[in-house]
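Colleague: structure for the following, please:
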Amino acid sequence: MEKDIILKAENISKQYRLGEVGTGTLNHDLNKWWHQIRGKENPYLKIGDTNDRSTKGTSEYVWALHDINFEVERGEVLGIIGKNGAGKSTLLKILSKVTAPTTGSIKSRGRIASLLEVGTGFHGEMTGRENIFLNGAILGMTKKEIASKLDEIIEFSGCERYIDTPVKRYSSGMTVRLAFAVAAFLEPEILVIDEVLAVGDAEFQKKAIGKMQDISRGEGRTVLFVSHNMAAVKSLCTKGLVLINGKVAMVGSTEQAVNYYLSQDSESMNMRTFSSEYDKPEFTLHEISLNAFGKSSEDPLDEYQKIELTTMLTLKDSSKKLHLTLVLNNDAGEPLFTFSHINNDLKLTDGLNKIKCVFPEGFLNIGTYYLSLFIIENGKSALFIEKDIMSFIIQEGERPIGAWMGREPGFIKPRFEWSIDN
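Modeller: Have a look, this model is predicted:
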């Protein structure tokens, strides 16, 4: 069966000169012009650093995007994920024709509506109603077509009381509500959305995700969705694209893309193997690992899973009466709680010990956590201490549509026993 490709990116690259607008010097401009009139390649395309914001680099040119290739079928929802600075917003601006690529081309079939940043395309001095007509006109719609959708747009946005008030007096949440309603209801073939859920409340998140599903599944239109909210990406998207340093690292199913993205972060490595420096006269520390129950340490951990923490240690002399104590800290370095196997009357024996601790299902909230390890002798003195011996990430789990998307307050999520007496 032939694919119905609605959007295709071919060899898309975008180069910027750091600290300058344009090339920055007359010499560079003349050099580019001279190559252009002779039909030769731009000489500055052969130079430039990879888009890695964490390094200083050696060139004044940087490739925000480099050789991006992908295609999207009609009705697909493509989730574009990556770290801050990976090139996600730059790619969406090129797809939306807000900026032009340095090299490559975009081929699309149909109108593209974009929601890139809060208030993009809105005029602050104009009312919400006037901005609806302005955005519709930009999308190529007639006044009659816009008027036919006006009531639906206003109702969905929840801004009816303020619709005749200048947009400059709207909060960021109100602005993004109205902008999303305009983009979604004016029936573009391709809807491009950049972090629309970031400033929305729970009610808006529910409505926005539901509307995006209706657009793609019910109406057969295409959505390109950028978000750092992995739960929203998993629940909404049918395919994922991972950007790392301005390059496509992988394209695949949503589950594959999210797992690949999380596995690239060194903090999400759920296993640490120790070298000979942890071989002490009294013990040898081999490994600490975490895994979701029934899975390996290579799989990401999420907020709803039962989690096993395993420490492998060889005790060389049982007369030393050693035990492990661990402290779990949050990403601000604050201790959350202390735990130890000695509280269960479990003792280390000579030889290899595989010490397991199980966190109950749904115990830890979303976030980054750090383990500190103490090896205690005779129950009172610390023989070995290492703060932040390893870190791990708890990611968002699968949530039903309509549930709050994002991190709730607190660091642990205990499941208490509840009852109601009527």
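
Colleague: from here on, just use CA atoms for contacts and neighbour counts.
Modeller: OK.

Colleague: can you give me the neighbour number for the closest residue to A292 other than its chain neighbours?
Modeller: In space, and not counting its chain neighbours, A292 is closest to I307: 4.5 Å by C-alpha to C-alpha, 6 or more residues apart in numbering. Counted with other C-alpha atoms under 10 Å, the neighbours of I307 add up to 23.

Colleague: does N131 belong to a helix or a strand, and which?
Modeller: helix 128-138 (DSSP states H and E).

Colleague: what is that helix packed up against?
Modeller: helix 143-157, helix 172-185 (3 or more C-alpha pairs under 8 Å, 6 or more residues apart in numbering; DSSP states H and E).

Colleague: now, of these, which is deepest in the fold?
Modeller: helix 172-185 (a mean of 23; mean count of other C-alpha atoms under 10 Å).

Colleague: show me what secondary structure element comes after it.
Modeller: strand 190-194.

Colleague: could you also give me the structure for this second sequence? I'd like to compare it with the first:
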Amino acid sequence: MIILKATNISKQYRLGLVGTGTISHDLNRWWASVRGKEDPYLKVGAVNDRSLKAESNYVWAIQDINFEVRKGEVLGIIGKNGAGKSTLLKILSRVTAPTTGEIKTKGRIASLLEVGTGFHPELTGRENIYLNGAILGMTKAEIRSKEQEIIDFSGCQMYVDTPVKRYSSGMRVRLAFAVAAFLEPDILVIDEVLAVGDAEFQKKAIGKMQDISRGDGRTVLFVSHNMVAVRDLCTRAIVLEHGKTVFEGTAEESVEYYLHTENRKLTNTGIYYPDNSKHEDSEFLLNSVSLHNEKDEQAALFLSEQKIKVKFSYKLTKEMKDLRVNLTVLTNDESIVFVTSSHDADTTNKSPGTYTSSVMLPSHFFNKGHYRIRINAGIPNVKVLLKPVVALEFEIEKLTASGSRVTEVFPGITAPNFNWQVSKISDET
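Modeller: Presented below is the predicted three-dimensional model:
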């Protein structure tokens, strides 16, 4: 059953002013409406790209968004900062109205959009539980039956009769999430606020959202920059870019698409040249980082049975003691595979000059998938010479015994090839 349907949702804002615009613009809109004409300001407006200079007084925060959500689904909404995710959730939660389009929903919607949204700072935590329940349309008896569960889940028992204005942001988020989750809305809308909570609470909150969708059959709309959480929690996801939907699919497919289109200095040729034009006076200048196969050819695609050589070239402008160049290998969702350091093998003092160094990544180690190389350098406990920079990405393919490409692999970040031994110790009698 479709529980939420968004059709041609767009939201236009006027830049630089509070409100919708000027009296003259409102009169123009009214006159167009009287004559049965389209709103003249719907034909103007810049694309929602925060990095560009404004060419118009209007901007489309989101434009022509269409999707459906079925009962019991967990829909992830992902994208960069400023892509329109929070604007979309505010429209879905009826905090603001769309400029064009319509939203059809069935049942109650509970929203957790910002820290403490819907809480009255002068009221106690307990009073805010009843206030939020009433806003959701629940009776006092229904709220009372859930009151202790909410307090226990939030972990704020000691402060529940203290005004919310004295809560930390983490405590507010704990109580707000508990209220939204336990007062049984049909649709739960959650923005990035869970990032405010500690690790223990985030784990507990994600577990509760899984119970809500899988156990209770309720619907969750979830916005997060934590790609691991999106992939593990969501059944489907949409990717927003500059206020428009650019991809819709399974959570795995959407996360993969998003991470591959991030605006980073990545290259598929196996070599990275940083821009050192602004750092001529630096003591440490990274000239290049490159990936090489076993034939010493630059590459970005490797078979799992191949070794990968990572080469560095850098320049020192003064004598350096205890220099350490660190290499971190990451998965697409930012999980760290491992970290290795030049200091583990080379502790000599270095005079000014240009240096090259390399490290060999082992064969039969990586699982099939996409990986990233992050570089940083410094002198431990003294100074940072190069802040962490994602320099390269590479892909690992696995082959079957017949030589065809593996499409499904065992789960896990790594897939080392261990030697198994089997010995027969007795005969059946």
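
Colleague: what's the TM between chain one and chain two?
Modeller: The TM-score (TM-score structural alignment, normalised by the length of structure 1) is 0.70; 331 aligned residues with a C-alpha RMSD of 3.8 Å.

Colleague: if we can go back for a sec, ok, which of the helices and strands packed on helix 128-138 of structure 1 comes nearest S89 of structure 1?
Modeller: Among these, the nearest to S89 of structure 1 by C-alpha to C-alpha is helix 172-185 (16.5 Å).

Colleague: and the angle from the closest one to helix 128-138?
Modeller: In terms of direction (axes from the mean of the first three to the mean of the last three C-alpha atoms, to 10 degrees), helix 172-185 of structure 1 departs from helix 128-138 by 40 degrees.

Colleague: what range in structure 2 does helix 172-185 of structure 1 sit on?
Modeller: Using TM-score structural alignment, the residues of structure 2 aligned to helix 172-185 of structure 1 are 169-182.

Colleague: residue in structure 1 matching M360 of structure 2?
Modeller: By TM-score structural alignment, M360 of structure 2 lines up with C357.

Colleague: could the helices and strands packed on helix 128-138 of structure 1 go into TSV alongside distance to E287 of structure 1?
Modeller: Converted to TSV, those look like this (distance: least, C-alpha to C-alpha, whole Å):
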stretch	distance to E287 of structure 1
helix 143-157	53
helix 172-185	47
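
Colleague: for D49 of structure 1, find the nearest of those helices.
Modeller: helix 172-185 (34.8 Å).

Colleague: so which bits of the helix holding N131 of structure 1 are buried?
Modeller: Using 16 or more other C-alpha atoms under 10 Å as the test for burial, helix 128-138 of structure 1 gives 128-136.

Colleague: what's the mean distance for it versus structure 2?
Modeller: Superposing on structure 2 and averaging over aligned pairs (mean C-alpha distance after the TM-score superposition for structure 1), helix 128-138 of structure 1 comes out at 0.5 Å.

Colleague: quick one: that helix aligns where in structure 2?
Modeller: By TM-score structural alignment, helix 128-138 of structure 1 lines up with residues 125-135 in structure 2.

Colleague: how far off centre is the match of helix 172-185 of structure 1?
Modeller: Between the centre of stretch 169-182 of structure 2 and the centre of its chain there are 21 Å (C-alpha atoms, centre = their mean, to the nearest Å).

Colleague: post-alignment, it versus structure 1, mean distance?
Modeller: Looks like 0.4 Å for stretch 169-182 of structure 2 (mean C-alpha distance after the TM-score superposition for structure 1).

Colleague: hmm, who's touching that stretch?
Modeller: Under the contact criterion C-alpha atoms under 8 Å, 6 or more residues apart in numbering, stretch 169-182 of structure 2 has outside partners 110-112, 115-117, 119, 125, 129, 132-133, 146, 149-151, 153-156, 164, 188, 193-194, 196-198, 201, 205, 208-209, 212.

Colleague: quick one: map N31 of structure 1 onto structure 2.
Modeller: Counting by TM-score structural alignment, N31 of structure 1 corresponds to N28 in structure 2.

Colleague: distance check, its match against Y41 of structure 2.
Modeller: 9 Å (C-alpha to C-alpha, to the nearest Å).

Colleague: again with R174 of structure 2
Modeller: Counting by C-alpha to C-alpha - R174 of structure 2 and Y41 of structure 2 are separated by 42 Å.

Colleague: and for T340 of structure 2?
Modeller: 56 Å.

Colleague: returning to what we had before: the match of M360 of structure 2 belongs to a helix, doesn't it?
Modeller: No - C357 of structure 1 is assigned strand when assessed by DSSP: H, G, I helix; E, B strand; the rest coil, not a helix.

Colleague: that one contacts L324, doesn't it?
Modeller: No - C357 of structure 1 is beyond contact range of L324, at 11.3 Å (criterion: C-alpha atoms under 8 Å).

Colleague: quick one, which of the two is more surrounded?
Modeller: Counted by other C-alpha under 10 Å, C357 of structure 1 and L324 do not tie: L324 has more neighbours, with 21 against 14.

Colleague: quick one: R144 of structure 2 from V384 of structure 2, how far?
Modeller: 55 Å.

Colleague: quick one, strands of the stretch 251-400 of structure 2?
Modeller: Assigned strands in the stretch 251-400 of structure 2, in chain order: 271-272, 284-292, 301-303, 308-316, 324-331, 336-341, 353-361, 369-379, 383-397 (criterion: DSSP state E, counting those that start in this stretch).

Colleague: and the contacts of the fourth one?
Modeller: By C-alpha under 8 Å, 6+ apart, the residues outside strand 308-316 of structure 2 that reach it are 283-294, 296, 302, 351-363.

Colleague: of the residues you listed, grab the buried ones for ChimeraX.
Modeller: Burial among the contacts of strand 308-316 of structure 2 is assessed by 16+ other C-alpha under 10 Å; the matching ChimeraX selection reads:
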select :284,285,286,287,288,289,290,291,292,293,302
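
Colleague: residue in structure 1 paired with R264 of structure 2?
Modeller: Residue pairing (TM-score structural alignment): R264 of structure 2 is matched to E267 of structure 1.

Colleague: distance of V77 of structure 1 relative to I190 of structure 1?
Modeller: From V77 of structure 1 to I190 of structure 1 the distance is 10 Å (C-alpha to C-alpha).

Colleague: E267 of structure 1 too?
Modeller: According to C-alpha to C-alpha, E267 of structure 1 and I190 of structure 1 sit 35 Å apart.

Colleague: no further questions, thank you.
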